[in-house]
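1. okay, predicted coordinates and the sequence, questions at the end:
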Amino acid sequence: MDLLDIRNLTIEMDGPHGRVRVLDKVSLQLKEGEVHSLVGESGSGKSLLAKAVIGVLNPLWDVTADRLWWNGKDLLAMTPKQRRAITGRDMAMIFQDPLAYLDPNATVAEQITEAIPAGDVTGTFLHRRVDRKTRVANLLHRVGIRDHDAIMQSYPYELSEGIAQKVSIAIAIAHRPKLLIADEPTTAMEPSTKEQIQRLLGKLAVSQNMSVLLITQDVASILPATQRVSLLYCGQMMEHGDTEKVLERPAHPYTDAMIKMSLQAHAELAPKSRLPSLPGAVPTLRHMPIGCRLGPRCPYAQKQCVKAPLVRHREAQSYYCHFPLNEPES
């Protein structure tokens, strides 16, 4: 059974020009202990999907799904109190701007201590105080911070961006969640810091048997430990499946374009050279194309693309395209 099972998730909102479908029948499954990367350009709906899972969407938005299950339980059928209980116990989320996420008025030690479940600390007052400090130090060690004494007494504004992100990860894993959602955790970081955070998330997934949903704009930023990857564009799922299969033989033109636009694919380019890119830009909510939303930008689009494509399967891949790439020869 999947830990997280999403089938045909749709999110609609009322705007000044009528109702807009922000997410259009998106499906995603996540197994226990799996690392899954969700890739897409800014505005594709990645963060909305994460917020729908956590349960922090605007209550005025209309959320429907054939299935939005957590460990076999229907999240949409739960009361807000039941959703908060599951989120607080089994899920955690880290964000792309750790300094905005951390409390500027509390030390690192105070913020991590607050995240440790009360039931984990027992004994006398003095024993609990020592135990909390030890647990905070252990959490900082687990995320790669060795000089824990200095960091514990620091305030967020005194930390570098990389250290602040490690602290936010320590807070997220303090209650040993089953699912960690990382919403573009390395955006705007320098390459060395980015690699540290990526390695850390991969190690945590393995060592704690924790599922990780990594949200990113860049195919090159997906974790080396990623088992499956999904490509989302403009609220529609383009392709998903086994990471190695999808990246080696992409079926959808959008997947192919995202791979070719990656810096990793052009490591030998001369400085200031132009990277290949899709023409045009992500459409606004007021001007969503009909059918396949990539159609106006797709180099392979034809008349049939004005109709939404049905899901098709190939080995360990699933994709939504009328004219897929890299089809096996018959």
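-> Sure thing, it's come through. A quick note: this is a predicted structure, and the numbers were derived from the prediction, not measured. Numbers count the residues shown, from 1 in each chain.

2. C-alpha from now on. contacts and neighbour counts both.
-> OK.

3. the strands in the stretch 51-200 of the chain, which residues?
-> Secondary structure of the stretch 51-200 of the chain (DSSP state E, counting those that start in this stretch): strands located at 62-64, 67-70, 73-74, 91-94, 179-183.

4. highest mean neighbour count out of these?
-> strand 179-183 (a mean of 24; mean count of other CA atoms under 10 Å).

5. thinking again about what came up before, need the strands of the stretch 51-200 of the chain in JSON lines (columns: distance to Lys25).
-> Shown next, in JSON lines, are these (distance: least, CA to CA, whole Å):
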{"stretch": "strand 62-64", "distance to Lys25": "9"}
{"stretch": "strand 67-70", "distance to Lys25": "11"}
{"stretch": "strand 73-74", "distance to Lys25": "17"}
{"stretch": "strand 91-94", "distance to Lys25": "23"}
{"stretch": "strand 179-183", "distance to Lys25": "21"}
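
6. and here is the other one:
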Amino acid sequence: MNLLDIRNLSIVLKSATNPILAVDRVSLTMKEGEVRGLVGESGSGKSLLAQAIIGVLDEKWHVDADRFHWRGKDLMRLSVDERKAIISKDVAMIFQEPMACLDPTMTIGMQLTEAVDGEQLTGYFWQKNQQRKETAISLLHKVGIKQHKICLKKYPHQLNEALCQRVMIAMALAKRPILLIADEPTAAMESTNQGQIFRLLASLNQLKNMSILLISHDLENVTHWTNTITVMYSGQFVEAGTTKHIFEQPFHPYTRALVDSSPKSNSGLPAKSRLMALPGSIPILQHLPIGCRLGPRCPRAQQACVIAPKVTNYHGHQFSCHFSLKGSY
């Protein structure tokens, strides 16, 4: 049984004129213990999809899906409050900018002890403050922060970005989630700190059997840490499959372009040469192309692309393209 099973999820932005279909019938599944990458350029709808899963979108966004199951339970049949109660207990999310997510007026210790789930505490009420503190210290140790006495007394602005991200991970772990959504967890970090955060997430997956949805725009980096990958472009599903198959034999032109633009694929280029890249840029929400939204940039686009392609399943490898690269290998 899948942990998370979403079929044809759409997210509409309500506006005074015409509603905007920001995410168009995207499907996503997660198994227990799986590390899945969600990849695409900035503006492809990755973060929007993640926020729809945990239910933090405000009223201007309307979310609908043919299926939205969590551990076999149909969440679309529940009220918004019931859905949030289930998801908030089992799913945690790490956001892109840890400095912006932490409260600047509270110390790390105050915020971390507040995040500890009261259901985990036992004994009398006067013993629970000490239990919260001990749990907070244990969480900091789990994420690699050994000097807990110093860290607990600091305010967010007194820590560097890498430490703040570790604190955010500790706060997420305080809920003992089954699924952890990491939205660009290493954005704007140095490569050394990036490796530390990714290794930490990998250890959580291996030791706690925690499922992780790793959101990133860097396909090559994600391949080192994931089992499976889903690719999105401009709010539409592009391709999904095992990490090995996606990187070595992509069936969709957009995925092929992402692979070709990676430093590994361009290692043989002369110095100062331009990397391979698709022409143009991702469309804005106010001017979305009809049909396949990659059409204006796609080197294989033809007249049929004005109609959105259906998802094709080829031995577990899914892709959405009228003129795929399947026969090219």
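-> Looks like it came in fine. Please read these numbers as outputs of a predicted model, since none were measured by experiment.

7. please state their TM-score.
-> Superposed pair, TM-score by TM-score structural alignment, normalised by the length of structure 2: 0.94. Supporting alignment: 329 aligned residues with a CA RMSD of 1.8 Å.

8. returning to that earlier point: so which of the strands of the stretch 51-200 of structure 1 comes closest to Gly291 of structure 1?
-> Closest to Gly291 of structure 1 of the strands of the stretch 51-200 of structure 1 is strand 62-64 (CA to CA; 19.9 Å).

9. what's the mean deviation for that closest one versus structure 2?
-> On superposition with structure 2, the mean distance recorded for strand 62-64 of structure 1 (mean CA distance after the TM-score superposition for structure 1) is 2.0 Å.

10. now do that strand: which elements does it pack against?
-> Helices and strands touching strand 62-64 of structure 1, by 3 or more CA pairs under 8 Å, 6 or more residues apart in numbering; DSSP states H and E, are strand 4-15.

11. mind checking what helix or strand follows the strand it packs on in sequence?
-> strand 18-30 (DSSP states H and E).

12. where does the helix or strand that that next one is followed by end up in structure 2?
-> Where DSSP H and E defines the elements, the next helix or strand beyond strand 18-30 of structure 1 is strand 35-39. Using TM-score structural alignment, strand 35-39 of structure 1 lines up with residues 35-39 of structure 2.

13. average offset between the matching stretch and structure 1?
-> So stretch 35-39 of structure 2 averages 0.5 Å relative to structure 1 (mean CA distance after the TM-score superposition for structure 1).

14. distance from that stretch to the middle of the chain?
-> For stretch 35-39 of structure 2, the separation from the chain centroid amounts to 7 Å (computed by CA atoms, centre = their mean, to the nearest Å).

15. equivalent analysis for stretch 45-63 of structure 2, please.
-> Distance, centroid of stretch 45-63 of structure 2 to centroid of chain: 12 Å (CA atoms, centre = their mean).

16. so what touches the match of strand 35-39 of structure 1?
-> For stretch 35-39 of structure 2, contacts defined as CA atoms under 8 Å, 6 or more residues apart in numbering pick out 30, 46, 205, 211-219, 222-223, 225-232.

17. list buried residues within the residues you listed.
-> Among these, those classed as buried by 16 or more other CA atoms under 10 Å are 30, 46, 205, 211-219, 222-223, 225-232.

18. just the ones of those in helices?
-> Among those, the ones falling in helices (DSSP state H) are Lys46, Asn205, Leu219, Val222.

19. most widely separated two among these?
-> Lys46 and Asn205 (21.2 Å).

20. look up how far Val238 of structure 2 lies from the spatially most central residue of structure 2.
-> Among the residues of structure 2, the one closest to the centroid is Ile215, at 3.1 Å (CA atoms, centre = their mean). For Ile215 of structure 2, the distance to Val238 of structure 2 equals 15 Å [CA to CA, to the nearest Å].

21. same check, this time on Leu140 of structure 2
-> From Leu140 of structure 2 to Val238 of structure 2 the distance is 38 Å (CA to CA).

22. who has more neighbours, those two?
-> Comparing Leu140 of structure 2 with Val238 by other CA atoms under 10 Å, the one with more neighbours is Val238, at 26 against 22.

23. how about that one, what does it touch?
-> Contacts of Val238 of structure 2 by CA under 8 Å, 6+ apart are Thr230, Val231, Met232, His252, Tyr254, Thr255, Phe319, Ser320, Cys321.
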